[in-house]
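Novice: structural data only, the sequence is not supplied:
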C-alpha cells in the first residue's frame, strides 16, 4: 500500500431479510479477496462489485483512503446515508481487514501521523467508532490482529519485535533516513509489529464499548498468510520471493493462505463459529489469547485517550447514534 493507494470497502446485502448485510474493507487483494470469496461462494469475477452482483447480491463500493481520516469520515457518512435512506439494512457484520506495512518508518498520513500507525490503528479506531451507530442491534465487528504483536519468534523472525512507546511517539514518523536499506526495512517492520500490538490492545476496549450496546467485537489473527499484497512496498525481487517462493510456508501449522483465512474470518464474523464470544482472540481458526501486556489497564487507558483525541475532529454527533434513533 503506497501513500496514495485507495482501499475499497464493499457493502453487500440482499433483499431477503434472513441474509446478512456485511461491510468488508480491502476486498480487492490478498486476505480481503479470500474473505470476499468466502462471503460470496462464487467463482472469481473481475471486480468485487461484479462478484457480488453475480452471486445475486446488491453490492455498494465505497472508496476510502485509510491514510486520510477525512476520507474515512466521508466513507462512514456514505454508509450511514445508505442505511438511513433504507437502501441497505444496518450492518450485521463488519470485517475490518485492510491494513498496511512499509519498508521504512518515515512516511506520514494526511493528518501528519506515522503512516503505518495511521492505517493500522487510528483509522481502525475511527472505523469502529463510526460504525457502531450503523450496526444492527446484535452487530459484530472483526478486526485483524497479527502474530507480530507477540514478537519476532511468532513471525518466523520475518518481522522485528514490537517496541511499545507512548501513543504520541508511536504516531511520530522517523525524521531521519535510516543509514542503510536493511535498517530502513527493520524500522518499517518495527512500526508494523508495534501498530498491531496497539491494535490488539485497543481491541479489548472496543469490545467493551460495543458490549454496552449489545454488539460484539473479536480479533482474528491469520498467522503468516502467504502470497498477499501486504509487503508489496518492498523491492521487486523481495516481493517476487514473497509471492512465488514463500507460499511453501503455508504447509507450516502457524501459516496459512488467503483462502483459508477468508473462510475462518467470515465464519467468525457471521457467527458460524464462536458465536457467543466478545473480546476474544482467534488465531488461525483456534481460540487463543492475546499477549498479556495488551490487557494492562494503564496502557489501554493511555492509548484510548490519545486515540479518542486524534479522531475527535472526524466524529460527528450523528456518529454517536444508532440509525434507528436518527
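Specialist: Nice, thanks for sending it over. Note that the coordinates shown come from a computational prediction; the quantities given were computed from them, not determined experimentally. Numbers count the residues shown, from 1 in each chain.
Novice: please make it C-alpha for all contacts and neighbour counts, starting now.
Specialist: Fine.
Novice: give the contact list for residue 38.
Specialist: 259, 262-263, 266 (C-alpha atoms under 8 Å, 6 or more residues apart in numbering).
Novice: same thing but 7 Å
Specialist: 262-263, 266 (C-alpha atoms under 7 Å, 6 or more residues apart in numbering).
Novice: list the buried residues in stretch 294-311.
Specialist: Neighbour-count burial for stretch 294-311, counted by 16 or more other C-alpha atoms under 10 Å, picks out 294-295, 299-300, 303-304, 307, 310-311.
Novice: return the member of the contacts of residue 38 nearest to residue 76.
Specialist: Comparing the contacts of residue 38 against residue 76 with C-alpha to C-alpha places residue 266 closest, at 21.5 Å.
Novice: which element follows the helix or strand that contains that closest one toward the C-terminus?
Specialist: Remark: residue 266 resides in helix 258-269, with elements defined by DSSP states H and E. Going down the chain from helix 258-269, the next helix or strand is strand 281-283, by DSSP H and E.
Novice: okay if I get the buried residues of stretch 294-311 as TSV plus distance to residue 10?
Specialist: Shown next, in TSV, are the buried residues of stretch 294-311 (distance: C-alpha to C-alpha, whole Å):
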residue	distance to residue 10
294	30
295	32
299	33
300	31
303	29
304	28
307	25
310	26
311	23
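Novice: export these to JSON lines and tack on distance to residue 125 and secondary structure?
Specialist: Below are those laid out as JSON lines (distance: C-alpha to C-alpha, whole Å; DSSP: H, G, I helix; E, B strand; the rest coil):
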{"residue": "294", "distance to residue 125": "16", "secondary structure": "helix"}
{"residue": "295", "distance to residue 125": "17", "secondary structure": "helix"}
{"residue": "299", "distance to residue 125": "16", "secondary structure": "helix"}
{"residue": "300", "distance to residue 125": "13", "secondary structure": "helix"}
{"residue": "303", "distance to residue 125": "11", "secondary structure": "helix"}
{"residue": "304", "distance to residue 125": "9", "secondary structure": "helix"}
{"residue": "307", "distance to residue 125": "7", "secondary structure": "helix"}
{"residue": "310", "distance to residue 125": "9", "secondary structure": "helix"}
{"residue": "311", "distance to residue 125": "8", "secondary structure": "helix"}
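Novice: one more to weigh against that first structure:
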C-alpha cells in the first residue's frame, strides 16, 4: 500500500509538449508549481515552450528532452536519459501523436519499418512506459495517462499495420484503440504497484495542427482538452483508479473490441515481438 502524497508538487513528463494539447498540459502543471519535463522532436520549438513556461510560471522547474518517437531507438535512448537525470517521476502523459496526415492515402513508415501512426501512437508509448517503469515504480504513487481518442476502429489482427486499403484517419483510429487496449493490459499487470494507467478522449476536434492538417475544422479550443487530461494527473480522488477509459471527465466504455481479452492478448503478443529488442531498462 502506497500512502497518499503529502507534497502537492510532482514531476511530470509530457510527450509532444511543443504545441497543442501537450503544451497546454505542460503550462497547466507548471502553473501548479510542478516540475515539468518537456519532450519534443524539434529543438527550437522545445526551447521556446520551455522559455514560455519559465516566463509565465517562474515557480516551476522545466527540463527538456529531444527525441523522435517514430524511431524506437530514440525512444529507448530518451527513456535512458530520463532515468539517468531524474530522481523521480510522478506522472507520464503520453500525448505525442501522429494524426491522419495531410495526404491520408500516403502510407508512411517509422524508422523500424512499422506503419507510422501505429508506431508513434501505440508502439512508442508502450516502449516508453516499459522503459520508465523502474522510475515510476520507485516514485509510486505514480500515474500514466495515455491520450487516446473517441475515434476508434476495430483492429484487423491479420493486418495490424494496415497494408491493405490504407487511409490515414483509419490508421489513426486503429492505433488509438491499440493504445487503449495496451492501457487496460498494463493497468492489470501493474495493479498493486502504486502505478496507475488510464486513458482518455480529451476533447472533440481541438484546435490543433494535426486536426487542421487533415483538413478538419476545429470545434473547440485546446483548453477544453487540457482540463480533463490534467485531472487524470492531479485529482486525488483518482489516486487509485486504474485501467479506465474516460470521455473527457466521464468514466465510460471504449470501443467494444477493447474488452475482448483474446484480441488484447494477441495484440500485446505482437507488440512485444515488434518492440522486444527496445523494451527494458538497458
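Specialist: Structure received. This one's a predicted model, so the numbers in the text were calculated from it and none came from an experiment.
Novice: which of the contacts of residue 38 of structure 1 are conserved in structure 2?
Specialist: Of those, not one is still in contact in structure 2 (both residues aligned by TM-score structural alignment, their matches' C-alpha atoms under 7 Å).
Novice: among the residues you listed, name the buried ones.
Specialist: Among these, those classed as buried by 16+ other C-alpha under 10 Å are 262-263, 266.
Novice: which of those residues lies closest to residue 240 of structure 1?
Specialist: Nearest member of these to residue 240 of structure 1, counting by C-alpha to C-alpha, is residue 262, at 22.7 Å.
Novice: structure 2: which residue goes with the closest one?
Specialist: Here residue 262 of structure 1 is matched to residue 226 in structure 2, going by TM-score structural alignment.
Novice: just give the closest residue to residue 223 of structure 1, not the sequence neighbours.
Specialist: residue 255 (5.3 Å; C-alpha to C-alpha, 6 or more residues apart in numbering).
Novice: where along the stretch 151-300 of structure 1 do the helices fall?
Specialist: Listed in chain order, the helices of the stretch 151-300 of structure 1 (DSSP state H, counting those that start in this stretch) span residues 167-170, 181-211, 236-244, 258-269, 297-311.
Novice: in TSV, list those along with distance to residue 71 of structure 1.
Specialist: TSV is the format used below for the helices of the stretch 151-300 of structure 1 (distance: least, C-alpha to C-alpha, whole Å):
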stretch	distance to residue 71 of structure 1
helix 167-170	22
helix 181-211	20
helix 236-244	29
helix 258-269	25
helix 297-311	12
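Novice: so which of those helices comes closest to residue 25 of structure 1?
Specialist: Closest to residue 25 of structure 1 of the helices of the stretch 151-300 of structure 1, according to C-alpha to C-alpha: helix 258-269, at 12.5 Å.
Novice: and the closest one, how far from the chain's centre?
Specialist: On the basis of C-alpha atoms, centre = their mean, to the nearest Å, helix 258-269 of structure 1 sits 13 Å off its chain's mean C-alpha point.
Novice: repeat that for stretch 141-158 of structure 2.
Specialist: Chain-centre distance of stretch 141-158 of structure 2: 9 Å, with C-alpha atoms, centre = their mean.
Novice: which outside residues touch it?
Specialist: The contact list for stretch 141-158 of structure 2 (C-alpha under 7 Å, 6+ apart) reads 2, 90-95, 136, 170, 173-174, 176-177, 179-180, 194-201, 232-233, 255, 257.
Novice: switch the cut-off to 6 Å
Specialist: The contact list for stretch 141-158 of structure 2 (C-alpha atoms under 6 Å, 6 or more residues apart in numbering) reads 90-95, 136, 173-174, 176-177, 194-201.
Novice: do the same with stretch 185-204 of structure 2
Specialist: Residues from elsewhere that reach stretch 185-204 of structure 2 (C-alpha under 6 Å, 6+ apart): 140-150, 225, 242-248.
Novice: what of stretch 159-166 of structure 2?
Specialist: By C-alpha under 6 Å, 6+ apart, stretch 159-166 of structure 2 touches residue 115.
Novice: stretch 290-309 of structure 1 too?
Specialist: The contact list for stretch 290-309 of structure 1 (C-alpha under 6 Å, 6+ apart) reads 167, 201.
Novice: residues in structure 2 matched by that stretch, start to end?
Specialist: Following TM-score structural alignment, the partner segment of stretch 290-309 of structure 1 in structure 2 covers residues 254-273.
Novice: count the neighbours of the closest residue to residue 226 of structure 2 other than its chain neighbours for me.
Specialist: Spatially, and ignoring its direct neighbours in sequence, residue 226 of structure 2 is nearest to residue 25 (5.5 Å; C-alpha to C-alpha, 6+ apart). Applying the criterion other C-alpha atoms under 10 Å, we find 27 residues in the vicinity of residue 25 of structure 2.
Novice: need the buried ones among the contacts of residue 38 of structure 1 in JSON lines with distance to residue 76 of structure 1, can you?
Specialist: Shown next, in JSON lines, are these (distance: C-alpha to C-alpha, whole Å):
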{"residue": "262", "distance to residue 76 of structure 1": "24"}
{"residue": "263", "distance to residue 76 of structure 1": "26"}
{"residue": "266", "distance to residue 76 of structure 1": "21"}
